[in-house]
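Peer 1: can you look at this prediction? I've put the sequence above it.
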Amino acid sequence: MNESAAAPASAAATPADPAAARPAAQPAAASPAAAQPAPKRRIAYWDNARFLLIVLVVIGHVISTVRTDSSLGFALYSFIYLFHMPAMILLSGLFSKPEASPKAVASTVQLLATWLLWEGVWAVIRAAVEGRAPGSGFLVNPSWTLWFLVTLATMRILLPYIARLRHPLLFSIALALASGLLPAVGTAFSASRTMVFMPFFVAGWLIRERGWLDGQWFTRPARAARIGAWALLGAVGIVFAVAVHLQDFWRIDRWLTWRDDYLTAFERGPIGDWQPTEWVSVSLGGIAVTALLLAMAAALTLAVLIVAPRRQSIITVWGARTLYVYLLHGPVVWVLRETGVIDAVAAWGVAGVLLLTAIAIAIALLLSMTWITRVFRVIIEPRVDWMLRRG
């Protein structure tokens, strides 16, 4: 996301650039103007990582409705969904602070305002095209991609309390594993995803708080580290690609949406013949599967962060606009679905999946353009100053 959704615009010193935390040498006789603190600068690395991840988000949504039409589509979807949102959540946590400062409050209020505004946008789209009025789940169950905004706002609100615990990361992991035990925890206000992804948000905050990624092994990873990271990403991707009968054995994609309790997850996505029905076996099995998937997500997230480019480039500029891509790609993909374009392209098999991937990348690039931010700023970053008390 851009800074309104994932990181404060003023964030400067990050684990990827420890030198940014050191003040520059000051002249012996600085003028009053020069004595003012310099504006904090963005770190190219984090924007680069954001752009890579938002491209994966768009690809996943483009192929979502046709993912079971081919083994390649299923493999690509499952691979992306295994780690792309955990990684996005981690970056969001990295730029969050466990405090209720005026700036933090304003950022969270703006996030909620954007969510409510876009719920209205989707309500209008559905009413105009489908003649469908908002139902009983309006605002309770976030529309499609809007769950991320609700989850992120909830995590920001909860972080000051979790940060006061002795072991905040262990607590968040326990919360994630326990989420599937409660059928009542579902899509309402994105509660299930909030609980499951909470460890990544807390880990992001701890990375910055405790300097876990400040070492040179991460800031300037050796060739061996990069090779290892690429090898891990490639190995997992290849496993998905060669397992052509994976969706017949395990609908892992249904687990990776993180909407269901463990019993429902096993009913919708049994693993071969393993479909426990007793509460104890369902609970222990669900916890084991969830722990494995989250561990894989953590490993792949770290691998992506290691291989992400660290130098300033054109994707650095695009990476600062990911909230625009995230929100605006939804209507674009929806139109492609409703008009049958995605189904028609997917019918070409492997070539269709590759073309849909190219279309998704093109959408991400288009929505990262400067003119997009100028035209749509009012509905992506609405002003909320009037809602907040001054002073």
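Peer 2: Received it, and whenever you're ready, just let me know what you need.

Peer 1: CA only for contacts and neighbour counts going forward, please
Peer 2: Will do.

Peer 1: stretch 317-332: which residues count as buried?
Peer 2: Of all the residues in stretch 317-332, those buried under the rule 16 or more other CA atoms under 10 Å are 317-330.

Peer 1: go on, stretch 3-23?
Peer 2: For stretch 3-23, using 16+ other CA under 10 Å, the buried residues are 3-8, 12-18, 20.

Peer 1: ok, stretch 208-223 next?
Peer 2: Across stretch 208-223, burial judged by 16+ other CA under 10 Å covers 208, 213-214, 218-219.

Peer 1: also stretch 155-164?
Peer 2: Quick answer for stretch 155-164 (16+ other CA under 10 Å): 155-157, 159, 162-163.

Peer 1: what comes into contact with it?
Peer 2: By CA atoms under 8 Å, 6 or more residues apart in numbering, the surrounding residues in contact with stretch 155-164 are 96-100, 108, 168, 171, 194, 198, 201-202.

Peer 1: so residue 118 is in which element?
Peer 2: Assessed by DSSP states H and E, residue 118 sits inside helix 102-130.

Peer 1: report all helices and strands that that helix contacts.
Peer 2: helix 147-162, helix 370-380 (3 or more CA pairs under 8 Å, 6 or more residues apart in numbering; DSSP states H and E).

Peer 1: can we see that at 7 Å?
Peer 2: Contact analysis of helix 102-130 by 3 or more CA pairs under 7 Å, 6 or more residues apart in numbering; DSSP states H and E lists helix 147-162 as its packing neighbours.

Peer 1: run the chain-centre distance for the helix it packs on.
Peer 2: On the basis of CA atoms, centre = their mean, to the nearest Å, helix 147-162 sits 13 Å off its chain's mean C-alpha point.

Peer 1: beyond it, next helix or strand please.
Peer 2: From helix 147-162 onward toward the C-terminus, using DSSP H and E, the following helix or strand is helix 168-179.

Peer 1: sort out which residues of the helix or strand that comes right after that following helix are buried, please.
Peer 2: Beyond helix 168-179 in the direction of the C-terminus, DSSP H and E gives the next helix or strand as helix 191-210. Neighbour counts over helix 191-210 (16+ other CA under 10 Å) mark 191-208 as buried.

Peer 1: how distant is helix 191-210 from the center of its chain?
Peer 2: How far helix 191-210 lies from its chain's middle: 11 Å, per CA atoms, centre = their mean.

Peer 1: and here's the other structure:
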Amino acid sequence: MTSASLHSRKSPESQPAGDASARNEERGGNAENSRAGSPETGRPKERDPFFDNAKYLAIALVACGHAWEPLRDGSRTAAALYIFVYAFHMPAFIIISGYFSRSFTARPAQLKRLITGVAVPYIIFEVAYTLFKRVANDDPTYPISLLDPWYLTWFLVALVVWRLSTPLWKIARWPVPLALAIAVLAAVSPDIGDDLDLQRVLQFMPFFVLGLVLKPEHFQLLRRREAKLLSLPVISGALLFAYWAAPRMNAAWFYKRDSAQELGAPAWTGGLMTLALFGCSTLLAACFFVWVPKRTMWFTALGAGTLYGYLLHGFLAKGSRFWDWYELPWLHTADGMIALTVFAAALVTSLCTPPVQRMFRFAMEPRMEWAFRKDPAGTARSRTADDVRPDAQRTPVPAGR
């Protein structure tokens, strides 16, 4: 990687696949990721392991993709796997984020969670990444800019914008076609600029809107055995196409950070590629969901900590470039690539664990009660609930009830 690319805020590896549909979507008690407990017992709702599994597997693919990125020039296999994974891992994460945003109506409690769980982590990590770059890359003058996200933080900006726009998409008659039209216009508009990474926000937005319109029954269809059988030829064909396209295709199309003209292509290709990649990415994301386990697995609990793995692994991913770790010839062999893949998956797995979550919760999920006015109506509702259901909170639930 050249020094010019390291100084750019639009580096290829800044493309996550990750949610980060952070824990905020579930913290509000969304029914989409839980099965409601008995209103009489007051039992807490249960998380659906399918979505936690999907988020963990997606974030593992994020880390693997970042590990493969420097290997692409010397390995067609690495380049093909990189293209294949980048075609769906980010769309899958964004679809999940949209799905868990369906109940967002900009209520005070929801806005508070959006600020503390997405906006504040963006500010903290934008500053932290910039300071890290200054030290690790010996670039002491590199500026801190909250309007120009660097590396992984762009996704947090996008999530804030998308979620705030949710009420508008919910009243639109044809939300997905409208979002696609906006994405097409962005793809042919080179003057949009870098502020808030607006190109990515607009070009990835159709996947968020698609998640908003999906219903539980759509995911149920993907749990059928027939869906697995149908996905096999799709995945096989996609891998073969990625291997063919690796030396011929500009992978920057998958980052959606530039217009067609900025990629050196005619303007009309921007609209065509936007529509083609939306169809391709949606199909591959569906195939990914088909193979996500539906039952509780050893990694299911880690799905609640994917934002931690996403943001924290970026320091090592970037550091490996700054410190020239990829200069080691062995890493560019088949054994080296396998070892890197295992290491990347293990690293991000460790960063999603509860001890790491407890250590960095101050930055990822700060409570910040001091920053918000108390909601008298919410306090009154809470008191009313306590008065009406005292037994539900103090009386043990009989076994088997």
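Peer 2: Everything's here; your move. Please read all numbers here as calculations on a predicted model, not as lab measurements.

Peer 1: on that earlier part again, identify, from the buried residues of stretch 317-332 of the first structure, the entry nearest to residue 51 of the first structure.
Peer 2: Using CA to CA, residue 319 is the member of those that sits closest to residue 51 of the first structure, with 4.3 Å.

Peer 1: any idea how far residue 55 of the second structure is from the counterpart of that closest one in the second structure?
Peer 2: Residue correspondence to the second structure (TM-score structural alignment): residue 319 of the first structure is matched to residue 303. Using CA to CA, to the nearest Å, residue 303 of the second structure is found at 5 Å from residue 55 of the second structure.

Peer 1: for residue 358 of the second structure, same thing?
Peer 2: 19 Å.

Peer 1: please identify which of these two sits among more neighbours.
Peer 2: residue 55 (31 against 11; other CA atoms under 10 Å).

Peer 1: which residues does the residue mapped onto that one from the first structure contact?
Peer 2: For residue 55 of the second structure, the aligned residue in the first structure is residue 50 (criterion: TM-score structural alignment). Residues in contact with residue 50 of the first structure (CA atoms under 7 Å, 6 or more residues apart in numbering) are 1, 319, 322.

Peer 1: average separation of the strand or helix carrying residue 50 of the first structure from the aligned part of the second structure, please.
Peer 2: Using DSSP H and E, residue 50 of the first structure sits in helix 44-63. If you overlay the two and look at helix 44-63 of the first structure, the average distance to its match in the second structure is 0.7 Å (mean CA distance after the TM-score superposition for the first structure).

Peer 1: in the first structure, what residues pair with stretch 360-372 of the second structure?
Peer 2: Going by TM-score structural alignment, stretch 360-372 of the second structure lines up with residues 376-388 of the first structure.

Peer 1: what's stretch 281-295 of the second structure in contact with?
Peer 2: Under CA under 7 Å, 6+ apart, the answer for stretch 281-295 of the second structure is 49-50, 53-54, 87-88, 91-92, 222-223, 227-228, 231.

Peer 1: what is the equivalent residue in the first structure for residue 26 of the second structure?
Peer 2: Residue 26 of the second structure maps onto residue 8 in the first structure, by TM-score structural alignment.

Peer 1: so its match touches residue 97, yeah?
Peer 2: No: contact criterion CA atoms under 7 Å: residue 8 of the first structure and residue 97 do not qualify, at 9.8 Å.

Peer 1: residue in the second structure matching residue 283 of the first structure?
Peer 2: Checking TM-score structural alignment: residue 283 of the first structure goes with residue 267.

Peer 1: go ahead and confirm its match touches residue 190.
Peer 2: No: assessed by CA under 7 Å, residue 267 of the second structure is found out of contact with residue 190, at 9.3 Å.

Peer 1: if I look at the two, which residues touch both of them?
Peer 2: residue 261.

Peer 1: give me the distance between the closest residue to residue 7 of the first structure other than its chain neighbours and residue 385 of the first structure.
Peer 2: With CA to CA, 6 or more residues apart in numbering as the criterion, residue 7 of the first structure has its nearest non-adjacent residue at 4.4 Å, and that residue is residue 95. Distance, residue 95 of the first structure to residue 385 of the first structure, using CA to CA: 21 Å.

Peer 1: same thing with residue 210 of the first structure?
Peer 2: Here residue 210 of the first structure is placed at a distance of 33 Å from residue 385 of the first structure (CA to CA).

Peer 1: what segments of the stretch 201-350 of the first structure are helices?
Peer 2: Secondary structure of the stretch 201-350 of the first structure, counting by DSSP state H, counting those that start in this stretch: helices at 216-219, 223-242, 246-249, 252-255, 262-268, 279-307, 314-319, 322-338, 341-346, 350-366.

Peer 1: mind putting the ones you listed into JSON lines with distance to residue 138 of the first structure?
Peer 2: As requested, these are exported to JSON lines (distance: least, CA to CA, whole Å):
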{"stretch": "helix 216-219", "distance to residue 138 of the first structure": "43"}
{"stretch": "helix 223-242", "distance to residue 138 of the first structure": "36"}
{"stretch": "helix 246-249", "distance to residue 138 of the first structure": "32"}
{"stretch": "helix 252-255", "distance to residue 138 of the first structure": "23"}
{"stretch": "helix 262-268", "distance to residue 138 of the first structure": "23"}
{"stretch": "helix 279-307", "distance to residue 138 of the first structure": "29"}
{"stretch": "helix 314-319", "distance to residue 138 of the first structure": "31"}
{"stretch": "helix 322-338", "distance to residue 138 of the first structure": "18"}
{"stretch": "helix 341-346", "distance to residue 138 of the first structure": "27"}
{"stretch": "helix 350-366", "distance to residue 138 of the first structure": "28"}
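
Peer 1: please name whichever of those is nearest to residue 57 of the first structure.
Peer 2: Closest approach to residue 57 of the first structure among the helices of the stretch 201-350 of the first structure is made by helix 322-338 (7.7 Å; CA to CA).
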